[in-house]
Every structure is written in structure tokens, then in C-alpha cells.
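>>> A structural model of the following input is requested.
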Amino acid sequence: MKPTNKRARSKRKRSGHQSGALIFKNRQISNEVVDNWKERAYAAGYQQAAHEVSTTSDIPPHIKVNESWNRWYHSVKPLPWTVYHAAASKFVEGHSKHSGIYLGNAVLLPTDKRVAAIVLVMNEKDTIIKLLEQLHRLPLHEIIFVVNGSTDESFEMIRNQSKAIIVHYKQALGHDVGRAVGAKLADSEILLFLDGDVPILAEHLVPFIDAIEQGSDIALNDISPWIGMFSNRDYVTIVKEFINRSMGRADLEANSLTAVPHAMRKEAAQIIGYANLSVPPKAQVIALEKGLKINAPASVDVITKNRLRARNVGQQNAVADLIIGDHIEALKTVFDIKGPRLSFMDQIRQRQLTKV
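Alright, predicted model coming up:
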């Protein structure tokens, strides 16, 4: 089960929309190619703005420009992510040149669907502003913060810096319950899940949304490049991979709904059941059993950047115990679905001969 050098090289060579955030480090695109797409995108942005009818509208400028971008991008997609973001930036510049709409360092999305970001927050005053800065670069229709059990200024900072929807609970809801609350409240077609303690570049969130646009029901964060050899993994990582193998999805490795960022169709959340989202491994098992399409289109390092707290360090910390318990609950669900041997068939024993 140990990853070989050949396998690691194969991961690094993945290209286009399949490699997600890793493309920024591993895919070499010639400057000539990038410059050509930047010129085309700038001209397209200018032309799109020139053909738009100027009317009073309640549509936010960021959303309006994103709609214009998709009208053009659908005719040329897909582009490797390095080229995509360079072209999208120049499209914004060209559009601004004619329309006068200035969006700064906006990041455009390759979808016209409504997108919601759902963020769990508990005492994140040191990171919440950085996270908001990245979310505000995206043409999101909804930003939902579920602030629970916070004793610092997180709530006030969000309220003062954003027009986001804030769901505030004085008491701590417990691990991942806020995720289920946000998913149920959201009206958007695509749900993007984040944690308040891990600011992530807006560019690195786009592949997860794109995966849903391309037909996936759930897009997981591919943490495989960050967890090392199997022999060095902790119990939590091992049990994550075991669950996937038990469901016949060894290709998912240790990737799980326990890790952010991940994205999901709103309809998929309804199929899984909002309450089940509170136990991510169980939700993943149900999603697989229901035949939902799950992949891991991009890698974002949330392992080495994970904020250390008293409850999540050490060999037997409270968070690890909780996550392992979640997987035991998920295993019970697998047993109920697949039987006591899961997906591992016994084709050798003639058990009927022992019955008398």
C-alpha cells in the first residue's frame, strides 16, 4: 500500500482541470501560450462589455462579469489552471476598460450556477480577515458563516467586514454540526465548505467548484501528496482509507469529507441527508452507496497548515478520537449496507457443509 516513486510521479504529471491546485507548482506552460490566451481574453472581455445592454440591475458587478466570462469561456474551455487564471484576470481587465466596473484582483468561476461558501467559525479572529479577503475575490452568491462557541471577536469582525449571512450560536455545536446547518440554509446549487482557521487562496478553490460544474456530486480535497508513506500514517488517516476501500473506492485513498476544502451539489446534500453531514465519514458512505459521483480534483495543503489546538495534538487527542469514532459509526453503516464482510468476498469456504 506504500506509494511508489512511479505512482508519485504519475500524480505530479496530471494536467489540466484534473490536477487542480497542484498545477501552479508542477505544470510548465510556455509564456507564449499564456500571453496568447491573455490577449484573447482581454479582447473578449472588452467585446462582452461593449455588447452588454446598460440597465439598472440588482445583480452585483462581480456576478455580472462572471456571467460575461462564462459566455465566452464555454466556447474555449477547458484551459489548464495556470492559463485559466491568467486569462480570467485579463478578461476582467478588458471588461473593466469598457464598462468602468473595477473588480481589483477578482477570481472568476467557470460556472453560471449559484455558489455558496459555508464556513465554520470558532475563535478564529487571527485568520478570519484573511479568509474573508479570499472569499470576496470570488463571485459567490452566498457566504454563510456558522459562528458557534466563540468567545473572541470573530462574530464582530465578520459582521463589520462582510455582508455575509451569520448564524450565531453561543454554545459550541460540536464537530461538523455547523456544516450541516449551513448546507440546509443555503439556496445555492453548489456548496463550498471551509473552516475559518484555514485561509485558502481563491484560485485554489476554483477546481472544486469546477468539478461540480463538470458533473461531480462531491469534490474532495486530494490530501494524498501531503500524508506521506502508509507506514508513517496516523490512525485517523489509516481508517479513512479503510472506509474508502471497504466501499470499493480504493482510488479515493484517504480522501474524505472530513477535510476542507470540498464542494458538493445542493441536491447531493439533500440525498445524503443534512443531519448525516454532521458525521462526514457516514455521509461519504451514504453518498457512495447512493451512487453519487465523488472525485478528488485538486490538492490543497491543509495538513501542515492545520492550526494546533490543545484538543488536536498528541497520539490520543480528543479530535482524533472523535474522528475515529465517526469512522466506526460509518463502518456500522457499511456493515448494514454490504454485510459483515463488506466488499471482501469469501469464495473459498463451503460454509453450507458445516450446517447440520
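>>> could you use CA atoms for every contact and neighbour count after this?
Fine.
>>> what's next to stretch 150-166, contact-wise?
Stretch 150-166 is contacted by residues 121-125, 128-129, 132, 142-147, 168, 170-172 when judged by C-alpha atoms under 8 Å, 6 or more residues apart in numbering.
>>> how long is it end to end?
13 Å (C-alpha to C-alpha, to the nearest Å).
>>> in it, what's buried?
Buried residues in stretch 150-166, counted by 16 or more other C-alpha atoms under 10 Å: S150, S154, F155, I158, A164, I165, I166.
>>> repeat for stretch 114-121
Buried positions in stretch 114-121, judged by neighbour count with 16+ other C-alpha under 10 Å: V115, A116, A117, I118, V119, L120, V121.
>>> now swap in stretch 125-138 and tell me
Buried, per 16+ other C-alpha under 10 Å, within stretch 125-138: K125, I128, I129, K130, L131, L132, E133, Q134, L135, H136, R137, L138.
>>> quick one: contacts for the nearest residue to M264 once chain neighbours are set aside?
For M264, ignoring the flanking residues on the chain, the nearest one in space by C-alpha to C-alpha, 6 or more residues apart in numbering is I218 at 4.4 Å. By C-alpha under 8 Å, 6+ apart, the residues touching I218 are I212, H262, A263, M264, R265, A268, L292, K293, I294, N295.
>>> who's in contact with the closest residue to the last one other than its chain neighbours?
In space, N295 comes closest to A219 once its chain neighbours are excluded; the distance is 5.3 Å by C-alpha to C-alpha, 6+ apart. Residues counted as contacts of A219 (C-alpha under 8 Å, 6+ apart) are F208, I209, A211, I212, H262, A263, M264, I294, N295, A296, P297.
>>> kindly recompute the last result at 7 Å.
F208, A211, I212, H262, A263, M264, I294, N295, A296, P297 (C-alpha atoms under 7 Å, 6 or more residues apart in numbering).
>>> state the helix or strand in which K90 lies.
For K90, the host element (DSSP states H and E) is helix 81-99.
>>> so which bits of that helix are buried?
For helix 81-99, burial by neighbour count (16+ other C-alpha under 10 Å) applies to 81-97, 99.
>>> dump the residue contacts of the residue positioned nearest the centre of the chain.
By C-alpha atoms, centre = their mean, the chain has its centre lying nearest to H262, at 2.1 Å. The contact partners of H262, by C-alpha under 7 Å, 6+ apart, come to L192, F193, F208, A219, L220, N221.
>>> now the other sequence, so there's something to compare against:
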Amino acid sequence: MKSLKAAEPSGTFPEVSVIIPAMNESSRIASVIREARAVHHNTEVIVLANGCSDNTAEVAKAAGAITLCFPEPLGHDVGRSIGAREACGNILLFIDGDMVIHARDLRPYVRAVAGGIDVALNDYTGPIHRKPVHRVILAKYALNAMLGRRDLKGASMTAVPHAISRKALEVIRSEMLSVPPKAQAAAIEAGLTVKAVHKVEVGKLNPRRVRGYDPLEALVLGDHLEALSWVITQRGLRGGFQDEEDRRGRIEVKL
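Below is the predicted model of the structure:
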């Protein structure tokens, strides 16, 4: 890992750390950073430039971001995990380098955590009225239902923007963030305050993610299966649900 650090005031600690994984986003990253820096007057921006073949890292550094460089692609989730480990802020805000989200749509997450929310989620569930419903959307709903949080619907740490408190980071641990649904399950199991606070329609901001073949679908579905497996290890084979409604004795077997 190579670090390119922009100049920072000595002896100061940021209130907000904005963590941005990026791969070959040299044409966009300066705008992403500009909006990120505007979320709070005391903000550090950490860019994870992973597997870049362009000058994303140099542009990010010139825009004032702490820039961590990796020669091989990490993926967004691993990048967030590493960024969280390096972050100094009391509030950690996660966005991606491939879409520009205005600061006015990022501040609600920061305000929510500042107000006592531990995990502030994007209240975006995707196109749930299309038939058939996308399998990733179904997986998000299923996990939240198993966790007893049907109110969250499809809100997920898989989607940006989302923000967490320093307390949440200490409970979840940075390495858990590399599997976002598992991190969400851990937060809920630990009794942290998890809430969908603001809607940003990321599908419209980055249509490349929702048109045609989605190479990330299998990865995200696998992450949800890992999260479900983790919940079962914590709660038992029934995931904490009771057998009160089961009526196996009424089944007649005919040969």
C-alpha cells in the first residue's frame, strides 16, 4: 500500500471521515471529493485508489484527499474496510468514486449519526415493482426480515451512501465491513441503532450498475448468504424463530 497524503492542519482531528473506493475514475473523482469535503466543516476524505491504470490517485491527492494506492483491484467493500481502519473521524461516511452525489444529499447521513444513529442507511430499495423483482433486492428484504427489521425493507449497507458512528465501528470492527450485509447483521445483533434516514436513487446516478448483465450480482448474493449463515450461528438453526406454527404432525405420507 502506498499513501499519498494531502496537507492537513497539525494537531487537529476530523469530525467526519469520508471513505471513497475508486478505480479508474480520474475524470470524476475531483467532483466526488469536492462534494464529500462539503458535508462538514471538519472533514477528511480518504480515497482508496485500487487497481487504477489512470491517474485517479494523483487527481485525488491534488483535490485534497488522503490517497491510499493499491496495485491490484480491491473491490469497493474491501476498500471501505481498509478506509475505515485508517479513518480518524467520529463519523464515517461511505460513498463510491463512480458517482457524484451532492453534499446536500450526503449531509442527512452525517446529521443522523451526529444525532445518535449508529448506522444511517440509504432509504433506497431499488425497482421493487418490476417483475420479477431483482434477486439482490429480494436478498436484502430477506436478511432484514430474518433480523426482525422488516421496517428497513431493502435498506442495506451494501448500498451507498451510508454512515456509521465510531461506536459502531468499534463494535462491528473494520474487517467486517468487507461483507456489508454481515456488518449490518452484526450491528443489529449488537443492539446498535440502525435506521434508513434519507433516499438517494443511486440507480439513476450510476445506470451502469442496473442495465444488462450485472457481474456483481453473484458477489452480493454470496455476501447475503454469508450474513444469513452468520445469523444462524448466533441464533441457532432457526435463526431465533420459534416452531409454534409448525404442524408437521398433520402431514400424511401416502406410499
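>>> so where is the helix holding K90 of structure 1 in structure 2?
Aligned by TM-score structural alignment, helix 81-99 of structure 1 falls on no residue of structure 2.
>>> return the list of helices and strands in contact with that helix.
Packing partners of helix 81-99 of structure 1 (3 or more C-alpha pairs under 7 Å, 6 or more residues apart in numbering; DSSP states H and E): helix 23-26, helix 31-51.
>>> preserved in structure 2, out of the contacts of A219 of structure 1?
On the basis of both residues aligned by TM-score structural alignment, their matches' C-alpha atoms under 7 Å, what survives of the contacts of A219 of structure 1 in structure 2 is F208, A211, I212, H262, A263, M264, I294, N295, A296, P297.
>>> which position in structure 2 pairs with the fifth one?
Mapped onto structure 2 by TM-score structural alignment, A263 of structure 1 lines up with A163.
>>> how close does the helix or strand hosting that match sit to structure 1?
Assigned by DSSP H and E, A163 of structure 2 falls within strand 162-165. Superposed on structure 1, strand 162-165 of structure 2 shows a mean distance to its aligned partners of 0.5 Å (mean C-alpha distance after the TM-score superposition for structure 1).
>>> show me what the next helix or strand after that strand is packed against.
Downstream of strand 162-165 of structure 2, the next assigned helix or strand under DSSP H and E is helix 166-172. Helix 166-172 of structure 2 makes packing contacts with helix 180-189 when contacts are defined by 3+ C-alpha pairs under 7 Å, 6+ apart.
>>> list of residues touching the helix it packs on?
Helix 180-189 of structure 2 is contacted by residues L147, S156, M157, T158, I172, M176, L177, V194, D223, H224, E226, A227 when judged by C-alpha under 7 Å, 6+ apart.
>>> need the buried ones from those residues selected in ChimeraX.
Selection of buried members from the contacts of helix 180-189 of structure 2 for ChimeraX, criterion 16+ other C-alpha under 10 Å:
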select :147,156,157,158,172,176,177,194,223,224,227
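>>> among the contacts of helix 180-189 of structure 2, which one lies nearest to E244 of structure 2?
L147 (18.3 Å; C-alpha to C-alpha).
>>> counterpart of that closest one over in structure 1?
Under TM-score structural alignment, L147 of structure 2 pairs with M247 in structure 1.
>>> how close does the closest residue to its match other than its chain neighbours sit to R245 of structure 1?
Setting aside the residues directly before and after it, M247 of structure 1 is nearest to S343 in space (C-alpha to C-alpha, 6+ apart), at 6.5 Å. Relative to R245 of structure 1, S343 of structure 1 is positioned 8 Å away (C-alpha to C-alpha).
>>> also A275 of structure 1?
From A275 of structure 1 across to R245 of structure 1, the span is 24 Å (C-alpha to C-alpha).
>>> over to A186 of structure 1?
Distance, A186 of structure 1 to R245 of structure 1, using C-alpha to C-alpha: 32 Å.
>>> my guess is P127 of structure 2 is in a strand, correct?
No: read with DSSP: H, G, I helix; E, B strand; the rest coil, P127 of structure 2 is coil and lies in no strand.
>>> give the equivalent position in structure 1 for it.
By TM-score structural alignment, P127 of structure 2 lines up with I227.
>>> how about Q214 of structure 1, what's its match in structure 2?
Counting by TM-score structural alignment, Q214 of structure 1 lines up with G115 in structure 2.
>>> max-length helix in structure 2?
Assignment by DSSP state H gives helix 217-235 as the longest helix of structure 2.
>>> so that one corresponds to what in structure 1?
Taking TM-score structural alignment, helix 217-235 of structure 2 hits residues 320-338 over in structure 1.
>>> with distance to D336 of structure 1 and secondary structure added, can I get the buried residues of stretch 125-138 of structure 1 in a markdown table?
Listed next are those as a markdown table, based on distance: C-alpha to C-alpha, whole Å; DSSP: H, G, I helix; E, B strand; the rest coil:
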| residue | distance to D336 of structure 1 | secondary structure |
| --- | --- | --- |
| K125 | 42 | coil |
| I128 | 41 | helix |
| I129 | 44 | helix |
| K130 | 43 | helix |
| L131 | 40 | helix |
| L132 | 42 | helix |
| E133 | 44 | helix |
| Q134 | 42 | helix |
| L135 | 40 | helix |
| H136 | 43 | coil |
| R137 | 44 | coil |
| L138 | 41 | coil |
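>>> so where in structure 1 does stretch 50-58 of structure 2 end up aligned?
Aligned by TM-score structural alignment, stretch 50-58 of structure 2 corresponds to residues 148-156 of structure 1.
>>> what's the spacing between that stretch and its chain's center?
For stretch 148-156 of structure 1, the distance from its own C-alpha centre to the chain's C-alpha centre is 24 Å (C-alpha atoms, centre = their mean, to the nearest Å).
>>> end-to-end on that stretch?
OK, stretch 148-156 of structure 1 end separation, C-alpha to C-alpha: 13 Å.
>>> ok, stretch 10-26 of structure 2 next?
The stretch stretch 10-26 of structure 2 measures 29 Å between its terminal residues, going by C-alpha to C-alpha.
>>> which position in structure 1 pairs with V179 of structure 2?
Matched to structure 1 by TM-score structural alignment, V179 of structure 2 sits across from V279.
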